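Participant: Prediction below, plus the sequence it came from.
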Amino acid sequence: MAEDWNFFTETEICALRASGILIRKGKILLDHVMTFDEYWLPGGHVAIGETTESALHRERQEEFEQDCQIEKLAFVSENFRHWQSYQTNFIEFAYLLKDDGEISDDFHALTPDDADVEKVWADLADLSALTVAPQQLSELLTKVSDGLQHFVSTDK
């Protein structure tokens, strides 16, 4: 497998990420990074030579042992933030997924390749109280039906 679009220096991280948005009954499926108590859209790094759609299919297979059906590209974000001791620049392609019902409403599990990340269904109404990345996630989700969104996110 090719290396990921994930580059480190002593003070910086640059990465390309693909993620999926799955919403059902007023809840969204998220990755909860327990060490930092942050919530991210499920997905992962894109390998060099891999499309973002292919990366999302691969990540879904690795993490859920099933594929996903992509409805459309919802947003592209450029996330500039301080994280731990790094200045980061994450570019993320987030896809709206069709809900095929394969993931149960009470699904809760650790990510197979990272025991510090759990998959959880979070109430959409509670997103503003959570530390989410990108930080405008709640606002972006209200605009999914408006077509493709692009935004730049920076630390406050």
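Facilitator: Received, thanks. Since the structure is predicted, the reported quantities are computational estimates derived from the model, not experimental observations.

Participant: CA only for contacts and neighbour counts going forward, please
Facilitator: Noted.

Participant: Which residue is the nearest non-sequential neighbour of the spatially most central residue of the chain?
Facilitator: Nearest residue to the geometric centre of the chain (Cα atoms, centre = their mean): Leu41, 2.5 Å. Distances taken as Cα to Cα, 6 or more residues apart in numbering place Leu30 nearest to Leu41, at 5.0 Å, with adjacent residues excluded.

Participant: and the one you found, how many residues sit next to it?
Facilitator: Residues near Leu30, counting by other Cα atoms under 10 Å, number 23.

Participant: Which of the three states applies to it?
Facilitator: strand (DSSP: H, G, I helix; E, B strand; the rest coil).

Participant: And here is the other one:
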Amino acid sequence: MDVVFQTAQGVFNFRVAGIWIENGHVLVHRDVNESNWSLPGGRVAIAEDSQSSLTREFREELGIDVQVDRMALVIENFFEHGGKNYHEIGFYYVVTADSNFASIQEKPFHGIEGERLIFKWMPLEKLDTVELYPECLRTYLQELQSNVQHLVVK
């Protein structure tokens, strides 16, 4: 069971995401029914630590094993989606993989789960031209810090 619940005030969500940067490109994904991109990852399950959750999500969605290098960012994200207010806590980790998967292609592709998610290696210099959420990632990914950053986005 995922760490997500709904109340009269809105939805709480605990999410993890991977920051995978190769040759000036970052891996992003989106639902086929949405226009906005985000970093790949997903919800943390009850009794699952966040790093294990992130490696599980990459395995489920792309069929690859990633190495979690370090935590880079914690985002408290408050937003509205589908008529509901969300309070999301996001742990963002820098990841790498020992795989040919990192061969950069700018054409979108699907993962092993089918056509529900679209993945793309996005050039870092083009992040300001796409709808990327949370929006603070556009700037943060250009200047990746060595220490953990904490951001509140409202």
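Facilitator: Sure thing, it's come through. These numbers were taken from a predicted model, which means no experiment stands behind them.

Participant: Does the residue nearest to Leu41 of the first structure touch Pro42 like I think?
Facilitator: Yes: counting by Cα atoms under 8 Å, Pro42 is a contact partner of Leu30 of the first structure at 5.7 Å.

Participant: ok, Ala72 of the second structure to Tyr93 of the second structure distance?
Facilitator: Distance, Ala72 of the second structure to Tyr93 of the second structure, using Cα to Cα, to the nearest Å: 5 Å.

Participant: More neighbours: the two, which one.
Facilitator: Taking neighbours as other Cα under 10 Å, Ala72 of the second structure and Tyr93 compare with Tyr93 leading, 24 against 20.

Participant: Quick check: chain neighbours aside, which residue is closest to the alignment partner in the first structure of the more buried one?
Facilitator: Using TM-score structural alignment, the partner of Tyr93 of the second structure in the first structure is Tyr95. Closest residue to Tyr95 of the first structure apart from its sequence neighbours, by Cα to Cα, 6+ apart: Leu73 at 4.3 Å.

Participant: Verify the stated contact: the residue nearest to the centre of the first structure with Ile23.
Facilitator: No: taking contacts as Cα under 8 Å, Leu41 of the first structure lies outside contact range of Ile23: 11.1 Å.

Participant: overlap in contacts of the two?
Facilitator: Leu29 (Cα atoms under 8 Å, 6 or more residues apart in numbering).

Participant: so what corresponds to Ser52 of the second structure in the first structure?
Facilitator: In the first structure, the residue paired with Ser52 of the second structure according to TM-score structural alignment is Ser54.

Participant: And the host helix or strand of its match, what does it pack against?
Facilitator: Element membership of Ser54 of the first structure, judged by DSSP states H and E, is helix 52-64. With contacts defined as 3 or more Cα pairs under 8 Å, 6 or more residues apart in numbering; DSSP states H and E, helix 52-64 of the first structure has these neighbours: strand 12-21, strand 43-45.
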